[in-house]
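Enquirer: Structure of the sequence below:
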Amino acid sequence: MRWKRTIQLIDVHCEGEIGKIAVGGVPKIPGATIAEQLHWLNTDPKGEALRRFLVLEPRGAPIGSVNLLLPAKHPDADAGMVILQPDQAHASSGSNSICMTTALLESGIVEMKEPETVVVLDTAAGLVRAVATCHDGRCEKVTLTMVPSFVDTLDLPIATEEWGTISVDICFGGIFYALVDAASIGVKIEKANARKLVEAGMVLKDLINRTVPVTHPEIEAISGVAYVMFRDIDPDGAVRTCTTMWPGRVDRSPCGTGNSANLAALYARGKVKVGDVFKSRSIIGSEFEVGLSAVTTIAGRSAIVPTIAGRGFTFGLHQVALDPFDPLGDGFALTDVWGPSAGTIL
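Expert: Alright, predicted model coming up:
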């Protein structure tokens, strides 16, 4: 074959959200830490080319992420990871960490031990500890201890043309979120409203990032609001979520980093305490168990340590390749399926 590049991937989804794992052919990513590698992927033309190769058409699709399996930089970690999406490389993700853990164990890259296997993931946001419940060669459930999460701003008033002034919480859960009550835009979190929610999320994300700069106090490579997550409460008390993702889709899972950010807001308002566990439900009805395991500090500010539990399922293996003569090798996206914001992808 005349291929210029080939990468092998394991297909996985976590509670409906696809998180493919690039396990073979991943090039060497410069950087002494995963955070430095994240920065390189987001600033160097070669990093951008790798991301476009994996996530845009004709090899990629609007749904899901591609996770780079990298050598761990931290001595306590089993593997490193960076999450690739159409806008940029991201520091952390709960659903993708569950996908990564499931793929590592069910492929044999990390030895599976029953009844539990502990896998420590090195991410740009810090170490994520995954405890996998294993039986008969299958990873049945993964419980993540996430990185410390904290509030940046509560009840921030944001003036909009569409909905008037709405209240937004800016919180960190591994990446920065703008948390918005769905009622404030008059839309319920349900399948039929996915397009309305994502279009609202894109408007709010752009507005917030133009007016509310945020940067992690200890990790300079993590800055800006990555996602807008709409939230509500179901009749049984479960938190209903819808994370909107650029350029125009919604997270199929309940969202691990988003629930971590929301948990920080709930703790700051005195609505949860250490030891509490509750259900979070996605727009398609899949569920995570969200828990508050500890209270800590980050750069002198109050923070909490969340846990996220959910299931990952492997569903395939595939290989993607780059033909050096392909005029569309750089990748592309169209607004018909990627959403209106895809028009800015050159």
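
Enquirer: alpha carbons only for contacts and neighbour counts from here, please
Expert: Will do.

Enquirer: So which elements touch the longest helix belonging to the chain?
Expert: Looking across the chain with DSSP state H, the single longest helix is helix 194-211. Counting contacts by 3 or more CA pairs under 8 Å, 6 or more residues apart in numbering; DSSP states H and E, helix 194-211 packs against strand 225-233, strand 239-245, strand 249-250.

Enquirer: can you give me the offset of the longest one from its chain's centre?
Expert: In this case it means strand 225-233. 12 Å (CA atoms, centre = their mean, to the nearest Å).

Enquirer: ditto for the last one
Expert: Taking CA atoms, centre = their mean, one finds strand 249-250 lying 12 Å from the centre of the chain it belongs to.

Enquirer: Quick check: next helix or strand after that strand?
Expert: helix 256-268 (DSSP states H and E).

Enquirer: helices or strands up against that following helix?
Expert: Helix 256-268 packs on helix 94-107, strand 150-160, strand 164-172, strand 176-181, strand 287-298, strand 301-310, going by 3+ CA pairs under 8 Å, 6+ apart.

Enquirer: Next up, the contacts around the residue nearest the centre of the chain.
Expert: Centroid check for the chain by CA atoms, centre = their mean gives Ser93 as the closest residue, at 3.2 Å. Counting by CA atoms under 8 Å, 6 or more residues apart in numbering, Ser93 touches 83, 174, 255-257.

Enquirer: quick one: contacts for Val239?
Expert: Here Val239 is in contact with 231-233, 278-281 (criterion: CA under 8 Å, 6+ apart).

Enquirer: Separate out the buried members of the residues you listed.
Expert: 231-232, 279-281 (16 or more other CA atoms under 10 Å).

Enquirer: Let me have these in TSV, extended by distance to Glu140.
Expert: Output for these, formatted as TSV (distance: CA to CA, whole Å):
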residue	distance to Glu140
Arg231	27
Asp232	28
Lys279	18
Ser280	19
Arg281	19
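
Enquirer: Second chain to compare with the first, below:
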Amino acid sequence: MSSNRHTFSCIDGHTCGNPVRVVVDGAPILRGETMSLRRQDFISRFDWVRRSLMYEPRGHDLMSGALLYPPARDDCDLGLIYIETSGCLPMCGHGTIGTVTVVIEHGLASPMREGELRLDTPAGLVTAAYQLDGENVESVRIENVPSYLHKADLIFDCPGLGKLKCDIAYGGNFYAIIDPQPGCDALDSLNVSDIKRLSPIVRTEVNNLLDVAHPLDATVRGVSHVMWTGHSTQPGAD
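Expert: Sure, this is the predicted structure:
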């Protein structure tokens, strides 16, 4: 009798409290000559892996993580596939920082350059500079893929707030960025419950208005993140 059981070895870490589950063994073999193509293969054939590791009872609604792979590029040390409760993203900032910490502290990769880990992600090359304090990673600083402004001043309807405008920008994922404006003070007046309630609505409205896709990789498409901004409250902040 065949068994449908699968075993995954994971190390759980975090980035400033944001969870990062690093899958160090058991990741499925993926097809594709690039990490972007491998991401598409993962989505089409192995989304059950993401759901099993991210959803309850093994995960929770804020869980995210990464699977480790050999890089598809010769100039990289490691390949990553990002998984979250929301899906399989091309890039994840906090996930990268947490994964680099786990990888270096547990000796899971041999960097070509000391103090730097070059990562082959579905979004492209991401470079992570890390500093050690003994055997522990003290800090990680990432250089992300090239970002750009996709569309400025997109006007949309937001229930309860009326017509708002946002900018659509790319930085590994597509973001709808909402600044304070007439009729909406954004972070200056919204509380956590407001943000959690309104953000999915904003994402849906924006995606209904605009078919967003990366000009160099059409598989990277759709606004996945909503960012609300506000006036600074700390000295020295812009």
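
Enquirer: Structure 2: matching residues for the longest helix of structure 1?
Expert: Structural correspondence for helix 194-211 of structure 1: residues 192-209 of structure 2, per TM-score structural alignment.

Enquirer: superposed on structure 1, where does that stretch end up, distance-wise?
Expert: Stretch 192-209 of structure 2 differs from its equivalent in structure 1 by a mean of 1.0 Å after superposition (mean CA distance after the TM-score superposition for structure 1).

Enquirer: Please spell out which residues along that stretch are buried.
Expert: 195, 198-199, 202-203, 205-206.

Enquirer: do the same with stretch 122-135 of structure 2
Expert: For stretch 122-135 of structure 2, by 16+ other CA under 10 Å, it's 122-130.

Enquirer: ok, the buried ones among the contacts of Val239 of structure 1 vs Leu54 of structure 1, which is closest?
Expert: Arg281 (28.9 Å; CA to CA).

Enquirer: Map the closest one across to structure 2 for me.
Expert: In structure 2, Arg281 of structure 1 lands on no residue (TM-score structural alignment).

Enquirer: wait, Arg281 of structure 1 sits on Thr241?
Expert: Yes. Counting by CA atoms under 8 Å, Arg281 of structure 1 touches Thr241, with 6.3 Å between them.

Enquirer: where does the residue mapped onto Val147 of structure 1 from structure 2 land in three-state SS?
Expert: Alignment note: Val147 of structure 1 maps to Val145 in structure 2; criterion TM-score structural alignment. Under DSSP: H, G, I helix; E, B strand; the rest coil, Val145 of structure 2 falls in the coil class.

Enquirer: Can you give me the neighbour number for Val145 of structure 2?
Expert: Per other CA atoms under 10 Å, the neighbour tally for Val145 of structure 2 reads 17.

Enquirer: check contacts around it.
Expert: 123-126, 171-172.

Enquirer: Could you rerun that using 10 Å?
Expert: Going by CA atoms under 10 Å, 6 or more residues apart in numbering, Val145 of structure 2 touches 91, 121, 123-127, 170-173.

Enquirer: rewinding a little: which of the buried residues of stretch 192-209 of structure 2 lies closest to Trp48 of structure 2?
Expert: Looking across these and measuring by CA to CA, the closest to Trp48 of structure 2 is Arg203, at 24.7 Å.

Enquirer: Quick check: that closest one vs Val226 of structure 2, distance?
Expert: Taking CA to CA, to the nearest Å as the measure, Arg203 of structure 2 falls 7 Å from Val226 of structure 2.

Enquirer: for Gly17 of structure 2, same thing?
Expert: Distance from Gly17 of structure 2 to Val226 of structure 2, by CA to CA: 20 Å.

Enquirer: Then Gly236 of structure 2?
Expert: 25 Å.

Enquirer: which of those two has more neighbours?
Expert: A direct count of neighbours by other CA under 10 Å for Gly236 of structure 2 and Val226 places Val226 higher, at 21 against 6.

Enquirer: In space, what's closest to the more buried one - neighbours in sequence excluded?
Expert: Nearest non-adjacent residue to Val226 of structure 2, counting by CA to CA, 6 or more residues apart in numbering: Ala176, 4.8 Å away.

Enquirer: And His225 of structure 2, by the same measure?
Expert: Tyr175 (4.8 Å).

Enquirer: what residues are up against the aligned residue in structure 1 for that neighbour?
Expert: Matched by TM-score structural alignment, Tyr175 of structure 2 corresponds to Tyr177 in structure 1. By CA under 10 Å, 6+ apart, Tyr177 of structure 1 lies in contact with 151-152, 168-171, 205, 224-229, 243, 257-262.

Enquirer: With distance to Thr335 of structure 1 added, can I get the helices and strands packed on helix 256-268 of structure 1 in JSON lines?
Expert: Shown next, in JSON lines, are those (distance: least, CA to CA, whole Å):
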{"stretch": "helix 94-107", "distance to Thr335 of structure 1": "25"}
{"stretch": "strand 150-160", "distance to Thr335 of structure 1": "24"}
{"stretch": "strand 164-172", "distance to Thr335 of structure 1": "27"}
{"stretch": "strand 176-181", "distance to Thr335 of structure 1": "24"}
{"stretch": "strand 287-298", "distance to Thr335 of structure 1": "30"}
{"stretch": "strand 301-310", "distance to Thr335 of structure 1": "32"}
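
Enquirer: Let me know which of these is the nearest to Asn42 of structure 1.
Expert: strand 176-181 (16.3 Å).

Enquirer: how close does that closest one sit to structure 2?
Expert: So strand 176-181 of structure 1 averages 0.8 Å relative to structure 2 (mean CA distance after the TM-score superposition for structure 1).

Enquirer: sorry, back to before: overlap of the contact sets of Arg203 and Val226 of structure 2?
Expert: 175-176.

Enquirer: what secondary structure does Tyr130 of structure 2 sit in?
Expert: Assignment for Tyr130 of structure 2 (three-state DSSP): strand.

Enquirer: now swap in Ala32 of structure 1 and tell me
Expert: coil.

Enquirer: so it touches Lys73, yeah?
Expert: Yes. Between Ala32 of structure 1 and Lys73 there is a contact under CA atoms under 10 Å: 7.0 Å.
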